[in-house]
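>>> got a structure for you, letters missing:
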């Protein structure tokens, strides 16, 4: 610049904003949370009239520990759905909730008792329940603050809690509907039993781990059947030796080929010796004899299904007990569940300790045994094994298996023994192995016809559930439908009872000295039920355990001495399955028809909350309590490994929030395909933070260039240059993508579309092109006014499109432009987009212009790399275009502004050989030329007219802007 040329820097319209590039989210986010609470954002949204409700019903987390990353994923997803539905124009209410009853909390209190040397069973049950209640209350307060810190909106001041008195009253009331409609019954059948926790468990409380089991091959001598087979043994195989004392039958499959096999060569110390003859499945003979260390064997003859059906065996312990405990016959029975994939082709059947066994027992009238007590020990008076323990209180194996194996070996009943590592059920709380144990339990019969008159979708719980899954519920992803359908289709009756203390009791009475099959066994009196509900509303479920409770509830019409009060508590899944009744139905902010628009949980809840809610509501409402179900996967580390403290690969939400801020965690959720398992770790979070910074830069540009913008400056779209109208077209396209994406809960799709638009279409193209007009044009110049009008439109759409994801950052952006005590981006809706912004022909034209620009900018980059130029404004390229229509399009716009050059020549002349080309774009070539003229000291364009105007060193445009 010459010494006498003025410095025009201060005459430029440079961006002005206090919006920082460094977000400082960890420190600043709590202030926005406090602000939202102060101005009552959630409550103010509820005051908007005329909106259709949208209800996402919260699956209750368990109140017993700090949040893990799975909690964060779940609650952030829910929050993004609620916020996006609200901004689409609905009344999106969200009532957070907590599950409070059940084994996990009770187990924690028991641990505290054991640490103090106290016996839980000697503590007053109400005092114990009160300790459980206080424990849950403490964790609710902690988790509530942790969820709020993630930016999750909702009615935090009035959540639903399953241990509230009203909730306990409704849970009892819902249970009594099963009592009254005929679904409830008491049965004695094998259930998953935890000897450590001394209670039955639901399938949802069971997890499977590798477990090393004993395996034994056992001989059952034939005592009746074909003459040549009498005295010879049928061989069974089992991985639960402790169940042998409870054996009542042997099952075979008529479609399997069986044979009589003889040992011809074996070691002298083997249990199986030369001359031994065994009845086994032909296909498994090699495996059996290998396990028995038999070196030579031969098949003597086939054993037919008819012969097997005619056989009876003796129990291998026949004669071993003085009282004749096992001196009964063991029939051979056909069973489709028997395979020849492993074992011997014969299944030892103990109806008290397996579901297949139980079903066979029902079919053929086999007696049940009651040898195993609640602590997993054999009854004291059981010969040979009395007091032996299957699973110790510490979860380790007891002596029962070894005692049974020794006894069988002692009577010569073993062929072989071994160990097998296989998947085995464990308690999800104590991590101890489970057993199948026959106990009297309370069940809901899911195939019983219900006498409730709600038959529109079926007469049984199963039929109603399957109809609901197929016809009434939208599944995201669709695979969730298949998973739940197959589970409901095959599931057994629902075991409701738990032998615990902390929960809602099974509020029913049974008549003494009456069999469970008798119609008078269960007391069904609406007046009794009403007294229970009324009392629970006032005093909570503890009232069930108060002195005189039986007489109080039975009232004057029933003799307390004639009835037994049931003290089992309900499966906690019944509690959470009932939430539709005391949340959706009963609350003023619930669902008008008691049915949620959406349930959203992890894929494990197909056997958990989705499942129990379906069964419960089908029994009491006649249909599913939800119209839609969204399922997300699990969280894994960056290598795809399951997170565990022992591996040191856990990611704790609190740590991420302290390092990056909650918005980064929310952005990670938005960028993930939540329908599959998601990975998270330090490197992934760094990438997320980088995406965030790029978006933040886009918003900073908008803010800086919108300073002092007013409605008076706005330009009608019809009067805008084509470039601005193309941006509006893209906005109209995106508006459809965003709305459809939000409706489909596809946040990954929405975010990717908006992010690509912001970083590619805006930052790398539109902003880059329009910087010149925004900075250098006069305040009233048409192009600058049009650009600022588009920036204002962009501001309102980007902030509202991104607000459900980046709740804190978009609030910061909004307040930077619209400060005010009551201002918030979360109080506004996504603006409607005029349909006439869509301009497909214009978009097609600009697709060609952008292709040509790509070739020009690539050519200029080569010149810059070769140090031919320092900046693109030094260039005046010649653009050779083979397509005359494209050439006309380029000449119809200010193509030099679009290419950010001082000049450009577009020609259809043949391309010279030296022209720069891009292989992927045919028909366009660029010949580099330098711009002619002087450099404008204000806009830096090189133009021939610079210096010919009143303001020294300026071009005509800048001279005019200076006035």
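Sure, I can see it. What you are looking at is a predicted structure, and each value in this text was computed from that prediction instead of being measured. Numbering: from 1, shown residues only.
>>> going forward, measure contacts between C-alpha atoms and count neighbours the same way
Fine.
>>> check contacts around residue 101.
The contact partners of residue 101, by Cα atoms under 8 Å, 6 or more residues apart in numbering, come to 162-163, 502-504, 572, 575.
>>> and with 6 Å instead?
Taking Cα atoms under 6 Å, 6 or more residues apart in numbering, we find residue 101 in contact with 502-503.
>>> tell me if I am right that it is in a strand.
No: Residue 101 sits outside any strand when classified using DSSP: H, G, I helix; E, B strand; the rest coil, being coil.
>>> here's the one I want to compare it with:
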């Protein structure tokens, strides 16, 4: 009987066809703002806070800087944070998120100064609080812009009341936290080389520095051996006898004759530091030799007869740089560490005409453990004012007073009275190369101090704000001593900040685990914390120094609790501007100490101290903070191991003796599709708003969930198209469920024990997956969660369960099988929507509202439903694994027949399945395997399969022989069955006949 014969009724109206208005085309860019407005109207975030009896969970927001539109890294960062917060909320926590902003600092100052320059205004002529007010206004404007951009990404949080480091209370607490360092004895003023930006005229923290390739001048400079004093018997290792003394004196005379007038050669990539040279150092485990020039080419600074002290491993390279070819030099002798110890050197500029005696003192010459013979000459020129290793060496020797210079001004120019070089600039105001290096090189060449010169391209520190190179410069700065016992009264047994921090690192859980080692090694090696900056927009160092006292004097710093209380009270009411008001010193000191005895410190705090203190005024002080002032999670990019994670740990260990976080999660950097770093100059940047406008925020969020964020991740058009395809497949799954659940009621529900095996297998998979999802979310493994849910939805459901049960859902009457399937779909619906809601915040809301509607309803107001362990059935799962394996072979065999146009659909088949394994055969025989395989009939046989049977190598012991189904095609369910046409209703099978009768009885 054919479907279009007149005698056959149209049974379409009797089918249980899916009904839903849920569109396949999402239209996310247009519709997402509607859901954002809805969430704001019904107050989703605030309503979640009203849920009682829930354990708190707090992610503390690392503050972005308020000075520009969002880039893709911001989107990645905030989306991960949002998924952490939402997933924990839906797992039963009171998950709070207070967004925050870093508002002080140099980039904002620069913007205001730039505006001043355009107007011809001089910043130094503007009252400081007027300038600070403009900085505050600038920051506030960008906070508003970024807030809306973050909200557009679907990020939930207390947007109405974020934390800002420039709020008055925040400025009060930052000052208060600084005062704890003042009072616990770790604050001191010192003069040491720090990374200094001549362009920005301020010290920089390590976290404010990035490394770029830079071409630098490089010179090989000669220091003349002016004096030689070889220790006597001890050096020669002989007992004192007349013969021994005679031999020793002869050896001394020989060595002295060879070394006096020779040159120790150094190599440096910073010629501008040569005027500040105070010493040369060598390695006492390096092999050195004395080399003599025997011939020279034209245009060579070396002269025949010159003798050079060089490390043997580097001698050939150095002499080659001097244009000396093989045969133009010879090695005269070994030079031992004991012999080196007797040398004294002269600076190449010593006694130069016009030098005014600036460099006439002999240079110190000694061993140092940081000298190697892997590059250079084996000797290192020391300017302790411009190098940390040299500074630490001479600090340890107690000789800083003899070697520290102050030759370089804050703007990177030499002091005006420095002979030959006064006023020369290391860098120009625009960050380009100044004239200092060239001037020094030319002068060294003029006085015969150069052996060779050249250029080298190497990785060099730059300010991440101005992008200009930085220098090491000795300046008076304020430091927190991290190796001095903290006198704060905490039961820390006299531990230092470093000791506390290293202990706390191992009390924190790190994701990924490599973050622990990264921060630990940094904390082991870091110097004292430079707290001060020579700028205007920030929280001042609220302290006073006694006039006439030295930084080493016990009364140099005013430590007075009453004074501190006055300051913080003023900051709470007026903000940090109070420090800069006229008469501030008298206001804070009068009646407690004599204001005339003290100087007011004018530096501001490093902005990393600001952000490192955010735990105090956000977690500790706010009602929606935490009781102990500790966050459950800090989550930022991996660069924050030297930034926010680092400064927060230092600050908290200095003020409360422990880390401010329990978990630290880090993400990598976002690259373009080819794996290149994004750069405006090469035009490969991707702005979040572009993705949102084209695809919708949910696609961007799904990209985050699909990537391994702990490593660097790529993004580009093709990648986003792949993400959009995954999204469509998921959307189709949700649409299928919505259609099948139309008019589902509680009275339709079936208890698991009454369900068919296939439904109970789905419940088993749900119970398994529930553990995977909860564990993954708890471990912040969004890629693992999404992959597990996506695979389940597309493979277990769409390609298997839905495919099988479509027939029962559409064609069955009110059967247990159909009611069981719909019950399972309902259980699936609640789990899939809540499992995916932290990722696809907009789409899961759309799915939820499509089914439940309601003005106050939202998927984000519900929790992930608890999944009973009783659903787990490993025995059933093992059985159905055998069934699915056999089904794959049947499906593949029928696909061959469909390709060959033997059949049009699998329902035209009734294959014979030969199964070798008795257990697998029994499994197939115990279920309706024809329904599972979507055939009209099927036979399972234990007989050996014929040679022509279809087999799959990966499924052993299963073979399929194709047979066509016998009978007629049912005009309602399309199965080919022998009983079609033998029932009351024409052209249909017995199952459909009964279903049609039910429809007719319902009227």
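Structure's in. What do you need? None of the values given here were measured: they were computed from a predicted structure.
>>> TM-score for the pair, please.
With the length set by TM-score structural alignment, normalised by the length of the first structure, the two chains reach a TM-score of 0.99; 961 aligned residues with a Cα RMSD of 0.9 Å.
>>> leaving out sequence neighbours, find the closest residue to the residue mapped onto residue 641 of the second structure from the first structure.
Counting by TM-score structural alignment, residue 641 of the second structure lines up with residue 606 in the first structure. Nearest residue to residue 606 of the first structure in three dimensions, chain neighbours excluded: residue 484, at 5.5 Å (Cα to Cα, 6 or more residues apart in numbering).
>>> helix or strand for the residue mapped onto that neighbour from the second structure, which one?
With TM-score structural alignment as the criterion, residue 484 of the first structure lines up with residue 519 in the second structure. Element membership of residue 519 of the second structure [criterion: DSSP states H and E] is helix 514-525.
>>> with residue 111 of the second structure instead?
Residue-wise, residue 111 of the second structure maps onto helix 106-119 under DSSP H and E.
>>> next: residue 188 of the first structure.
strand 184-194.
>>> just checking, what packs against that strand?
strand 199-200, strand 435-444 (3 or more Cα pairs under 6 Å, 6 or more residues apart in numbering; DSSP states H and E).
>>> among the ones you listed, which is nearest residue 633 of the first structure?
Nearest of these to residue 633 of the first structure, taken as Cα to Cα: strand 199-200 at 28.0 Å.
>>> that closest one vs the second structure, mean deviation?
Here strand 199-200 of the first structure, set against the second structure after superposition, deviates by a mean of 0.5 Å using mean Cα distance after the TM-score superposition for the first structure.
>>> and the next helix or strand after that strand, which stretch of the second structure?
As assigned by DSSP H and E, the chain's next helix or strand after strand 199-200 of the first structure is strand 206-224. In the comparison with the second structure, strand 206-224 of the first structure aligns to the range 209-227 (TM-score structural alignment).
>>> what lies in contact with the matching stretch?
260-269, 343-348, 449-464.
>>> in the first structure, what residues pair with the helix or strand just after the helix holding residue 519 of the second structure?
The C-terminal neighbour of helix 514-525 of the second structure among helices and strands, as given by DSSP H and E, is strand 529-530. Residues 494-495 of the first structure are where strand 529-530 of the second structure aligns, with TM-score structural alignment as the criterion.
>>> for stretch 34-45 of the second structure, same thing?
Alignment of stretch 34-45 of the second structure against the first structure: residues 31-42, by TM-score structural alignment.
>>> list the buried residues for that stretch?
Of the residues in stretch 31-42 of the first structure, 32-33, 36, 41-42 count as buried by neighbour count, 16 or more other Cα atoms under 10 Å.
>>> centre of the chain to it, how far?
Centre-to-centre, stretch 31-42 of the first structure and its host chain are 28 Å apart (Cα atoms, centre = their mean, to the nearest Å).
>>> got it, and stretch 161-171 of the second structure?
24 Å.
>>> only the buried residues of stretch 293-309 of the second structure, if you could.
Neighbour counts over stretch 293-309 of the second structure (16+ other Cα under 10 Å) mark 293-296, 301-302, 307-309 as buried.
>>> turn those residues into TSV, columns for secondary structure and distance to residue 831 of the second structure.
What follows is those, written out as TSV (DSSP: H, G, I helix; E, B strand; the rest coil; distance: Cα to Cα, whole Å):
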residue	secondary structure	distance to residue 831 of the second structure
293	strand	83
294	coil	86
295	coil	86
296	coil	84
301	coil	80
302	coil	81
307	strand	82
308	strand	79
309	strand	77
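>>> now these as TSV including distance to residue 556 of the second structure?
Formatted as TSV, these follow (distance: Cα to Cα, whole Å):
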residue	distance to residue 556 of the second structure
293	57
294	61
295	62
296	60
301	52
302	53
307	52
308	49
309	47
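>>> residue 452 of the second structure belongs to a strand?
Yes: counting by three-state DSSP, residue 452 of the second structure falls inside a strand.
>>> with adjacent residues omitted, what lies nearest to the most centrally placed residue in the second structure?
Centroid-nearest residue in the second structure: residue 637, 1.3 Å away (criterion: Cα atoms, centre = their mean). Nearest non-adjacent residue to residue 637 of the second structure, counting by Cα to Cα, 6+ apart: residue 667, 4.6 Å away.
>>> strands of the stretch 601-750 of the second structure, start to end?
Assigned by DSSP state E, counting those that start in this stretch, the stretch 601-750 of the second structure shows strands spanning 604-605, 631-637, 661-667, 670-671, 713-714.
>>> residue 830 of the second structure is nearest to which of the ones you listed?
Comparing the strands of the stretch 601-750 of the second structure by Cα to Cα, strand 631-637 comes nearest, at 27.8 Å.
>>> quick one: contacts of the closest one?
58-60, 661-668.
>>> where exactly do the helices run in the stretch 151-300 of the second structure?
In the stretch 151-300 of the second structure, the helices defined using DSSP state H, counting those that start in this stretch lie at 168-183, 233-236, 242-259.
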